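Q: heads up, no residue letters with this:
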C-alpha cells in the first residue's frame, strides 16, 4: 500500500510542536533535518509511532528524523507545503542549528566539519594497510612474502598507496579546515604541503639529528633561526595554521582593492602563514600534541582495564551527541607520533556491539517493519555505520542499547588488556581485523566474538526481564 505522504507530514508537524515551532527544514538521502525553536515541544514517543519514521534525534542543534531513501524527499515536499517554509539546504539548517550550541558543542562541530570530508581517504588508507598486514602475518615462522618473494613488488606498491593519505595528511586537513574557516581551499592545500616539504625533517630524521645536535635551520637575516622540521602526520599544527591563514586572508580581502587582490592576497597570506606556522604555530602545537598523546597513553597504561571499560561503555552515547568526532583527531595524532593507536580498535568493537544487539531484535521484534529495520541496520553497523541501528532500533527499544554498551565495555576491556593496536583507521566493523597489527589480530578477533555474543545474550536477557516486569505490572493494575 502506497504511503500517504501528506498525512505522514501532518503527523510529524503535529508531534514536533506544530509548524510555528519550525525555523528551517531540509533533507538528506534518508533524514529530515530541522531547526526547531523549542526542542521541549517535541513528543518523541508519538513521533516514533508515525508511519515511515524509523528514528529521531538531536545532533549539533539540528533535529533529525530518520525516514529512509526514496520516501524522505516526498515527505519533505509535503512538509514544506504544509508549513509554508522555503526549501533550504542542509548547510543552511546546520548554520541555524550551530547558533544554538554552547562553546564546547561548537568546538566539537569544528572537528566534525573538518574531519568528516577526509574520512574516505583515511579509511581507504587503513584498508590498504590492512591488506598489507595480511602479507606480513607469519604462518609456520614465515610470512607470505617470505614464501612468495614475487609478492614483494605488489606489497611495496600497496604500501606506497596506503601511506599516501598519512604522509600528506596535513594537506588533506589543510584543505578541509581552510574551507571550514572560510578561507581558500587551494591555499590550505599549499600550506599543508609546505608543512611536509621534503626539505623539512620528518620525525625519524629529526630524532637522529637531535641526537647528533645537528638540526638544520633557516637563518632569518642573522636575527634568529627556525628549525627545518616537518609535521608529517600532525593534526594540531595544520588546524591552527589553517585558522590563521583563513583569518589573514579574510582580513586582507576586506581591505585590498579588488583590482589587485589576486596579486596581493594569496602571496601575503601564504608568506605570513608559512612564517608563523614554522616559527611559532608548529613548535607550540606540536608540544601540545605531545602532551595530549602522552596523557592519553599514560592514562591507559596506568589503568587499561578501567579506561577501556569506560570508553567501551561511553563511546556509543558520545555518538549520539556528535562528540565522537574528536577521537578521529586523537587517533591520527597517536598514529602520527607512535605509529599505532589503541583507540580505534575499541571504536570498531563498539560498532560491532551495536550491530549485534540490533541483530538480536530481528528475532525478538514482533512487528514486520521492526524486523526489516533490524536486519538492514545490523548489516550496516557490522560495516561501520551505526546510526540506523542505534536510532532506528536500539534506542527505540532501549534495552538493546544497554546490552550493546555492556558488550562493548567487556570486549574493549579484553582487547585493551591484550594490547591490541592498529596502524591505521579502517572500516569500523567486522572487516576491522585486517587493519590491526598482525600480532594482535587473534586477540582482536576474540574481542569481536565477545562483542557479538554478549550483546545478543544481554538483549535476550533484558527482553525477558522487561517482558516479565510488564506482565507483572499489568496484573497488578488489573487487580
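A: Sure, I can see it. In this text the structure is predicted, and so the values were computed from the model without any measurement.
Q: For the rest of this, base every contact and every neighbour count on C-alpha atoms.
A: Fine.
Q: got a list of contacts for stretch 417-428?
A: Stretch 417-428 is contacted from outside by 122-127, 129-130, 304-305, 331, 335, 339-342, 344-345, 347-349, 351-352, 382-384, 432, 435-437, 440-441, 443-444, using Cα atoms under 8 Å, 6 or more residues apart in numbering.
Q: another one to put next to it:
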C-alpha cells in the first residue's frame, strides 16, 4: 500500500475483506459448531446416575476459556420454554464457585503479597459469577488449581443432578444464582456449592500450589 493511501485504505480493506470472510466462511462454520455443541449437550443432559452433572460440571470451565459459553443461552431458553425449568444452570453453577475456591486456596497458601492481592478480588468475582479473573489471572497460569477446579465442578454437577436441582431462570450463577432456586431448592443449591468448593479448595490447598511455582514463573 502506498504510504499516502495507507491511513485510509488499509483499515477499509481490512474491514471489507474480514467482514466478507466472517459472513461467508467463519460465521457458517461456527454456526455448525454451535448447533452441534447444543445438540450434544441436550443428549448429555439425559444421561442417568449423575453422569450428566459429572461431565457437564467438569467441562464447563474448559468451554468458558474458549469464549463460546454464551452459545448455551440458546439451550437454556429452550429448556425453560419446553420444560418450564433449567437443569443446565444447576449443573454448571458449581463449576463457577469451584474455580473461585481454588483461587482462594492459592491466595491463602501463598506468602506473596502481590499474589494475594490478585487472588482475593478474583475469588470475590468468581463467587459473584464472573470466573475469568480467577481462571486467567491465577488458576490456569499454574495449571493444577484449574484442574482441581474442574474436579470440584464435576463434584458439584454430580450432586446437583442427584438432588434433581433445576433453576427457574437463566443467566446468573454462584451467589446471585440463588435467586433462581427460591422455590424450595435453596438448601440443595448451597449444598451443591459447598461440595464444589470443599473439593476444589482442599485439593488445591493440599497439592495444587506452592510458592515454588511463583519462582519458576
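A: Here it is on my side, so go on. It should be emphasised that the depicted structure is a prediction, and the values quoted were computed from it without experimental measurement.
Q: Would you mind listing which of the contacts of stretch 417-428 of structure 1 are buried?
A: 122-127, 129-130, 304-305, 331, 335, 340-342, 344-345, 347-349, 351-352, 382-384, 432, 435-437, 440-441, 443-444 (16 or more other Cα atoms under 10 Å).
Q: Structure 2: which residue goes with residue 367 of structure 1?
A: In structure 2, the residue paired with residue 367 of structure 1 is residue 112, using TM-score structural alignment.
Q: what's near enough to touch the residue minimising distance to the centre of structure 1?
A: Per Cα atoms, centre = their mean, the C-alpha nearest to the average position across structure 1 is that of residue 325, at 4.1 Å. In this structure, residue 325 of structure 1 makes contact with 108, 111-112, 115, 319, judged by Cα under 8 Å, 6+ apart.
Q: Just give me the match in structure 2 for it.
A: Taking TM-score structural alignment, the alignment pairs residue 325 of structure 1 with residue 70 from structure 2.
Q: Equivalent analysis for residue 106 of structure 1, please.
A: Residue 106 of structure 1 maps onto residue 30 in structure 2, by TM-score structural alignment.
Q: what about that match, neighbour count?
A: 13 (other Cα atoms under 10 Å).
Q: ok, it to residue 66 of structure 2 distance?
A: Distance, residue 30 of structure 2 to residue 66 of structure 2, by Cα to Cα, to the nearest Å: 13 Å.
Q: what's the answer for residue 46 of structure 2, then?
A: Per Cα to Cα, residue 46 of structure 2 is found 25 Å from residue 66 of structure 2.
Q: ok, the two, which is more surrounded?
A: Comparing residue 46 of structure 2 with residue 66 by neighbour count (other Cα under 10 Å), the higher total belongs to residue 46, at 11 against 8.
Q: In this structure that one contacts residue 55, no?
A: No: counting by Cα atoms under 8 Å, residue 46 of structure 2 sits too far from residue 55 to count as a contact (11.7 Å).
Q: for residue 88 of structure 1, helix, strand, or coil?
A: Judged by DSSP: H, G, I helix; E, B strand; the rest coil, the three-state class of residue 88 of structure 1 is coil.
Q: if you skip the residues just before and after it, what's nearest to it?
A: In this structure, residue 88 of structure 1 finds its nearest non-sequential neighbour in residue 26, 5.5 Å apart by Cα to Cα, 6 or more residues apart in numbering.
Q: Checking my notes, the one you found in a helix, right?
A: No: judged by three-state DSSP, residue 26 of structure 1 forms no part of a helix; its state is strand.
Q: Onto which residues of structure 2 does stretch 170-178 of structure 1 map?
A: Stretch 170-178 of structure 1 covers no residues of structure 2 once aligned (TM-score structural alignment).
Q: go on, stretch 394-403 of structure 1?
A: Mapping stretch 394-403 of structure 1 onto structure 2 (TM-score structural alignment) gives residues 139-148.
Q: what's in contact with the matching stretch?
A: By Cα under 8 Å, 6+ apart, stretch 139-148 of structure 2 touches 99, 102-103, 106, 135, 199-200, 203-204, 208-209, 213.
Q: and the two most separated of these?
A: 199 and 213 (21.4 Å; Cα to Cα).
Q: out of the two, which sits in the more crowded spot?
A: Applying other Cα under 10 Å to residue 199 of structure 2 and residue 213 shows that residue 199 carries more neighbours, namely 23 against 11.
Q: Trace the more buried one over to structure 1, please.
A: Alignment note (TM-score structural alignment): residue 199 of structure 2 maps to residue 454 of structure 1.
Q: any idea which element its match lies in?
A: helix 441-478 (DSSP states H and E).
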